[in-house]
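1. no sequence on this one, just coordinates:
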């Protein structure tokens, strides 16, 4: 498979950090971190990893693809749930080792496999030296057991 991005070979730090060549830096496992936000609200909806193939597919289709570390497989977001993420904009950080994509989600607009709009549906609350989680989203938008037939 050919990829629609460059290698970092022979590029200086300035060329990587200030130039126009898209040359993502994958970690030792061949992955790059990806922060995903809602294009309209700006809310963080999830965090995932991409490998070269999922990044390439995302660029070519304008639909989010990731690498599932738990399943060790390519993952087209929404292929099972119908909540496909249409990529509105993709950015890369200064040293090109993290990606930020802004998406609009089709379907129930849930981005989390638990049915919530965001994977970050709970906040920490530390009281009397004990940290608990508090829900910030009222309820899931779909039942994961129905969608994923668990």
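-> Received, thanks. Predicted model, so just to flag it, every value in this text is computed and none were measured.
2. C-alpha from now on. contacts and neighbour counts both.
-> Noted.
3. pretty sure residue 136 is touching residue 124, no?
-> No - contact criterion C-alpha atoms under 8 Å: residue 136 and residue 124 do not qualify, at 10.1 Å.
4. this is the other structure I want to compare:
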């Protein structure tokens, strides 16, 4: 499915899709809202998850904690429909641009997994950037 990685020129400037998976067989994936550009989440993909994402246009990831493939939204109903798949310059990070079928990408019920920031007055504390949840995770999971 993927091209063999041959040399720097082929990887960085060529047209071959030759993703670089780490020694655990995973590649990081940043998922972004296709309309707003907001980062919704970060997850890992293995070769199967990436292949499934390409074939189905549904964001599919590899759960390290569960040790298995998961299609985003299969239990929550909050699917991510892939509009575009981007790869960084040396093909070791994937970016998905997605449309959510329902609001709330985070398993904690928030629109984005990045709902807190480090407090500028106290670097040991977090401040909520998004206060309202999109859904109640206790009712979904």
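-> Yes, it's here. It should be emphasised that the depicted structure is a prediction, and the values quoted were computed from it without experimental measurement.
5. After superposition, what's the TM-score here?
-> TM-score for the superposed chains, counting by TM-score structural alignment, normalised by the length of the second structure: 0.96, backed by 141 aligned residues with a C-alpha RMSD of 1.0 Å.
6. Touching both of residue 136 and residue 124 of the first structure, which residues are there?
-> Residues touching both residue 136 of the first structure and residue 124 (C-alpha atoms under 8 Å, 6 or more residues apart in numbering): none.
7. what's near enough to touch residue 87 of the first structure?
-> 58, 62, 63, 64, 101, 102, 103, 104.
8. Compare these and tell me which has the most neighbours.
-> Within the contacts of residue 87 of the first structure, most neighbours by other C-alpha atoms under 10 Å means residue 64, with 26 neighbours.
9. Map it onto the second structure.
-> Aligning on TM-score structural alignment places residue 64 of the first structure opposite residue 59 in the second structure.
10. Quick check: the gap between that match and residue 69 of the second structure.
-> As judged by C-alpha to C-alpha, to the nearest Å, residue 59 of the second structure and residue 69 of the second structure stand 11 Å apart.
11. Residue 34 of the second structure too?
-> Residue 34 of the second structure is 23 Å from residue 69 of the second structure, by C-alpha to C-alpha.
12. again, but for residue 27 of the second structure
-> Where residue 69 of the second structure is concerned, residue 27 of the second structure sits at a distance of 13 Å (C-alpha to C-alpha).
13. Among these two, which residue is more densely surrounded?
-> Using other C-alpha under 10 Å, the more surrounded residue of residue 27 of the second structure and residue 69 is residue 27, with 22 against 17.
14. The more buried one corresponds to which position in the first structure?
-> Residue 27 of the second structure maps onto residue 32 in the first structure, by TM-score structural alignment.
15. If we ignore the residues flanking it in sequence, what's nearest residue 95 of the first structure?
-> residue 17 (5.2 Å; C-alpha to C-alpha, 6 or more residues apart in numbering).
16. Double-check that that neighbour belongs to a strand.
-> No - Residue 17 of the first structure: not assigned to a strand; according to DSSP: H, G, I helix; E, B strand; the rest coil it is helix.
17. Check the gap between the spatially most distant residue from the centre of the second structure and residue 127 of the second structure for me.
-> Ranking residues of the second structure by C-alpha distance from their mean position (C-alpha atoms, centre = their mean) puts residue 121 at the top, at 30.5 Å. In this structure, residue 121 of the second structure and residue 127 of the second structure are 10 Å apart, going by C-alpha to C-alpha.
18. Noted, bye for now.
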